[in-house]
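[1] Sequence plus the predicted model coming up.
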Amino acid sequence: MKKYLATVSVTALISVAPFAMAASSTDLTVTGTITPSACLPTLSGNGVVDYGKISAKDLNQDTNTKLEDRTVTLSVKCDATTKFALKGIDNRIGSSDLKSMFGLGKINGTQNIGRFLVSMMSAVADGVAAQPIKSKDGQTGWHGHLFWMPGDYASVAARDDFSQPISVQDLTLELALQTYIYRADGLDLTNEVKIDGSATLEMKYL
């Protein structure tokens, strides 16, 4: 009985379809906002954190090796007070075993070298202490957080309200980096290996 009813229903729909009224047009809407101000992000040391040469013998064989913590300063200067966010993009995606950290590249295209964590510290917006915040889509769900993970949109908020970014003209933010090399017994270290971490901070106007 159930099979019969299903067949009848399909037949009825097919027979009615030619008589249905179809829309003769549809709309395509293109939206956006052109902002009169622009912002320029820069990193101290041209954004390069160089650990120099590390002997393979100094790496831990069966645990990750933590390198010396480093800090770089992120500065954003805008033509006028502007509400913005920066998206963290991992240019070595797939080479970190944790989604919360950025990768350091691969050996022979197969062995992950390591990862690094970025923490947002000491934010100062137009001379006033501010709170680092982040969002997954750059629009909703803003909340106070120190860890800047790949794909996160980062901005700053007032210290008494973490729910939304504030407009800023001059921002400085310390980025603390914690870098780890994976256990040496899982890496091919017969030749020199280049630590090749790379991330892009992409500006988005809100």
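    Yep, that arrived. Residues are numbered from 1 along each chain as shown.
[2] use CA for all of it now, contacts and neighbours both
    Will do.
[3] excluding its backbone neighbours, what's nearest residue 158?
    Leaving out its chain neighbours, the residue that sits closest to residue 158 by CA to CA, 6 or more residues apart in numbering is residue 130, at 5.3 Å.
[4] what sits against that neighbour?
    By CA atoms under 8 Å, 6 or more residues apart in numbering, residue 130 lies in contact with 122, 123, 124, 156, 157, 158, 159.
[5] Could you turn the buried ones of those into a PyMOL selection?
    Command for PyMOL that selects the buried part of these, burial taken from 16 or more other CA atoms under 10 Å:
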select buried, resi 123+124+156+157+158
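[6] Now intersect the contacts of residue 130 with the strands, please.
    Members of the contacts of residue 130 lying in strands (criterion: DSSP state E): 122, 123, 124, 156, 157.
[7] From the residues you listed, pick the one nearest residue 204.
    residue 156 (13.2 Å; CA to CA).
[8] How much space separates the residue nearest to that closest one when sequence neighbours are not counted from residue 185?
    Sequence neighbours aside, residue 132 is the residue nearest to residue 156 in space, at 4.5 Å (criterion: CA to CA, 6+ apart). From residue 132 across to residue 185, the span is 38 Å (CA to CA, to the nearest Å).
[9] what about residue 80, which SS state?
    The local conformation at residue 80, judged by DSSP: H, G, I helix; E, B strand; the rest coil, is strand.
[10] Excluding chain neighbours, what is closest to it?
    Closest to residue 80 by CA to CA, 6+ apart is residue 169, at 5.4 Å.
[11] adding another structure so you can compare the two:
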Amino acid sequence: MNSVLKKGMLLSVLALSVNAATAAESVDIKVTGKILPSSCTPSFPSGGGIADFGTMKVASLNSTSMTPLTDMKEVPISISCEEDTRIAVKFTDARDASSPTESVEFNSFSGAKQFAFGLGTYNGKNIGAYALGIPRTQGANTNDAGDALYPMMSLDGGNSWGVRGMDHLQIASDNREIYAFGTELNGGTLSPQTKINFKVAVEATINPTNDLSITDEVTLDGLTNVELVYL
């Protein structure tokens, strides 16, 4: 093939390409981006989120019945938001496999099984249970201005709110509820907040030691995940 013919073929291909490129009569401009909600961050201002019931002797525990521990521990939690935000929290039992299947006994909280969280296992047997509650007393929970906040619970994802209990709003262990804070003791409207400081009270009970057959050290192993829910 001679060089003249090669050049002629090349020019023909280029011409076809130009014609195809000019066939489109319109182009699209896309406008995109994202709007993110105000970000909130939970933290433990002190104590590291640990409710420590200390060391106890086997002899101090009931051998044939549950032993409700008399101490009530409190774990402070703080939620900080970039701006006023409608925020709630959900509590999930990370040791649910060891939670009781029947009612148990606590010192002051309800021992109904839907409120009992698992304390882990020892030699394949449940060690006991613990209960959680948010104080309803004035000043126990506050916002960034120091105003009193009161806990509320919702069974329908935040569409409606209610309260229960006297000194504490006890937390369900079956993940059926979320919890938020308002400015009225008896519930009502969820208040958007920039900061929420609240406490979680903890009570524990130990299963009969005869059932546990304790021969060495037993560590209470309760673990609850606290998750933010944006509303």
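    Perfect, thanks for sending it. What you see is a predicted model; the values in this text were computed from it and never measured.
[12] coming back round to it: now for the residue nearest to residue 80 of structure 1: what does it line up with in structure 2?
    Mapped onto structure 2 by TM-score structural alignment, residue 169 of structure 1 lines up with residue 194.
[13] what's the mean deviation for the host helix or strand of that match versus structure 1?
    Taking DSSP states H and E as the criterion, residue 194 of structure 2 maps to strand 193-206. Using mean CA distance after the TM-score superposition for structure 1, strand 193-206 of structure 2 ends up 1.0 Å from its aligned counterpart in structure 1, as a mean over the superposed pairs.
[14] continuing past that strand, what's the next helix or strand?
    Taking DSSP H and E, what comes next after strand 193-206 of structure 2 is helix 209-212.
[15] and that next one, which stretch of structure 1?
    Mapped onto structure 1 using TM-score structural alignment, helix 209-212 of structure 2 spans residues 184-187.
[16] Show me which positions of stretch 146-163 of structure 1 end up buried.
    The neighbour-count check on stretch 146-163 of structure 1 (16+ other CA under 10 Å) flags 146-158, 162-163 as buried.
[17] picking that back up, nearest to residue 178 of structure 1, of the contacts of residue 130 of structure 1?
    Nearest to residue 178 of structure 1 among these is residue 122, at 16.4 Å by CA to CA.
[18] Please tell me how far residue 17 of structure 2 sits from residue 46 of structure 2.
    70 Å.
[19] quick revisit: got the contact list for the counterpart of the residue nearest to residue 156 of structure 1 in structure 2?
    Aligned by TM-score structural alignment, residue 132 of structure 1 pairs with residue 151 of structure 2. The neighbours of residue 151 of structure 2, taking CA under 8 Å, 6+ apart as the test, are 134, 135, 136, 163, 169, 179, 180, 181, 182, 185, 187.
[20] at 7 Å what do you get?
    Shown in contact with residue 151 of structure 2 (CA atoms under 7 Å, 6 or more residues apart in numbering): 134, 136, 169, 179, 180, 181, 182.
[21] for the residue mapped onto the first one from structure 1, what are its contacts?
    Aligned against structure 1 by TM-score structural alignment, residue 134 of structure 2 finds its counterpart in residue 120. With contact taken as CA under 7 Å, 6+ apart, residue 120 of structure 1 is in contact with 132, 146, 147, 148, 173, 174, 175, 176.
[22] Wait, a strand at residue 6 of structure 2?
    No: applying three-state DSSP, one finds residue 6 of structure 2 to be helix, outside a strand.
[23] Pull the number of nearby residues for it.
    As a burial measure, residue 6 of structure 2 scores 11 neighbours (other CA atoms under 10 Å).
[24] just the one 3 residues further on next, same as before
    Residue crowding around residue 9 of structure 2 was assessed by other CA under 10 Å; the count is 11.
[25] What distance do you get for it to residue 151 of structure 2?
    Counting by CA to CA, the gap from residue 9 of structure 2 to residue 151 of structure 2 is 81 Å.
[26] Skipping adjacent residues, who's closest to residue 120 of structure 2 in space?
    Using CA to CA, 6+ apart, the closest residue to residue 120 of structure 2 is residue 221 (4.9 Å).
[27] Counterpart of that neighbour over in structure 1?
    Using TM-score structural alignment, the equivalent of residue 221 of structure 2 in structure 1 is residue 196.
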